[in-house]
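K.L.:
Everything below, folded, please.
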Amino acid sequence: MSRSQRKEDDPDLGILAGNILFGVQREMFRSLAEQGHPELRPRHGAVLAYLDENGSRATDLARQSGQHKQVIGTLVDELVALGYLRREPDPNDRRAKLILPTERGLDEMRRGDQIMAEIEARHRAEVGEQEYAAFKRCMTRIARLHRSSAED
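P.N.:
Got it, this is the predicted structure:
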């Protein structure tokens, strides 16, 4: 049996995680495009998925998303140019900048949260409430293991 056939018959964690990630991203960004946000790309999720309505620091977005601060800075620049974000001095630390959503950004955040809720509801309906809850608990534990090992 070929390696590709083995991977298809019994996909490993990387393949499964990739299939889920890419499938969710395709649906998310296709739906967002249909709802008035066609310029957004999956890479923007590293910022938009973690951004607080009342603002976030780039260092926090980098830590939460697992991306380098420079990558987050580039994505923030893109999202500012697209009209989704703005930068303001952080009232708690004048040396730092706070990244805030604009009205357009808030609209995307609300729509994105709703799309994700619909995706999760469909998955729960497919596999059952208890099985989906167990799946999320397991995925959360595994994600935390990888995050803690990356921080060491």
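K.L.:
From now on I want contacts and neighbour counts done on CA atoms only, so please keep to that.
P.N.:
Noted.
K.L.:
what's the longest helix along the chain packed up against?
P.N.:
Assignment by DSSP state H gives helix 103-127 as the longest helix of the chain. Helix 103-127 is packed against helix 13-34, helix 129-151, with contacts defined by 3 or more Cα pairs under 8 Å, 6 or more residues apart in numbering; DSSP states H and E.
K.L.:
Reformat these as JSON lines; add mean neighbour count and distance to residue 40.
P.N.:
Shown next, in JSON lines, are those (neighbours: other Cα atoms under 10 Å; distance: least, Cα to Cα, whole Å):
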{"stretch": "helix 13-34", "mean neighbour count": "14", "distance to residue 40": "7"}
{"stretch": "helix 129-151", "mean neighbour count": "12", "distance to residue 40": "25"}
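K.L.:
let's see this one next to it:
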Amino acid sequence: MNRAERKKTDPDLGVMAGQVLFSLQKELFSTLAEQGHPRLRPRHGAVLAYLDEDGSRATDLAQQSGQHKQVIGTLVDELVELGYVRREPDPRDRRAKLVVPTELGLDQMARSDAIVATIERRHAEAVGEEAYAVFRRVFKQVAEGHRGRLR
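P.N.:
Presented below is the predicted three-dimensional model:
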């Protein structure tokens, strides 16, 4: 059996994680587009998926998403231009800035959470609630293990 056949019949963690990620992103962003957010792209998820409703520091977004600070800065610039976030002084440290969602950003965040919850419910129904709960718990442990290796 050649490598390509093996990847199809017995995919490794990277292949499976990629398949899940790209499928989820495709459904999430196409549904968001239908719901009034057509200019967002999957790359914006590195900010929006981790953004707190009260605002987050760019350095925290970079750490949580695993992206470089410069990448997060570029994405924040794009999201400011698109009207999803604004920069404000951090009240705890006036030298720092917070990335704060606008009303449009808050709408996207709520819709995104609902869409992902629907996707997860569908998966849980397909494999069974208990099996899906075990999958999530184990996948979270694997993801946390990999995140720890990057630090």
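K.L.:
hmm, back to that, orientation of the longest helix of structure 1 relative to helix 129-151 in degrees?
P.N.:
Interaxial angle, helix 103-127 of structure 1 versus helix 129-151 (axes from the mean of the first three to the mean of the last three Cα atoms, to 10 degrees): 120 degrees.
K.L.:
Quick check: helix 103-127 of structure 1 compared with structure 2, mean distance?
P.N.:
Its aligned residues in structure 2 lie a mean 0.4 Å from helix 103-127 of structure 1 after superposition (mean Cα distance after the TM-score superposition for structure 1).
K.L.:
Give me the contacts around the longest strand along structure 2.
P.N.:
Counting residues, the longest strand found in structure 2 (DSSP state E) is strand 93-101. With Cα atoms under 8 Å, 6 or more residues apart in numbering as the test, strand 93-101 of structure 2 has contacts from 51-58, 76, 84-90.
K.L.:
Now intersect these with the strands, please.
P.N.:
Those of the contacts of strand 93-101 of structure 2 mapping onto strands are 85-90, per DSSP E.
K.L.:
Throw these into a markdown table and include neighbour count and distance to residue 101 of structure 2, thanks.
P.N.:
Output for these, formatted as a markdown table (neighbours: other Cα atoms under 10 Å; distance: Cα to Cα, whole Å):
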| residue | neighbour count | distance to residue 101 of structure 2 |
| --- | --- | --- |
| 85 | 25 | 4 |
| 86 | 18 | 6 |
| 87 | 19 | 9 |
| 88 | 15 | 10 |
| 89 | 14 | 14 |
| 90 | 16 | 14 |
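K.L.:
Nearest to residue 126 of structure 2 among these?
P.N.:
residue 85 (36.2 Å; Cα to Cα).
K.L.:
since we're on the residue nearest to that closest one when sequence neighbours are not counted, how many residues are nearby?
P.N.:
Counting by Cα to Cα, 6 or more residues apart in numbering, residue 101 is the residue found nearest to residue 85 of structure 2 once chain neighbours are left out, at 4.2 Å. When neighbours are defined as other Cα atoms under 10 Å, residue 101 of structure 2 has 25 of them.
K.L.:
Quick one: work out the angle between the longest helix of structure 1 and strand 93-101.
P.N.:
Angle, helix 103-127 of structure 1 to strand 93-101, by the same axes, to 10 degrees: 60 degrees.
K.L.:
Trace helix 103-127 of structure 1 over to structure 2 and give me the residue numbers.
P.N.:
Taking TM-score structural alignment as the measure, structure 2 aligns residues 103-127 with helix 103-127 of structure 1.
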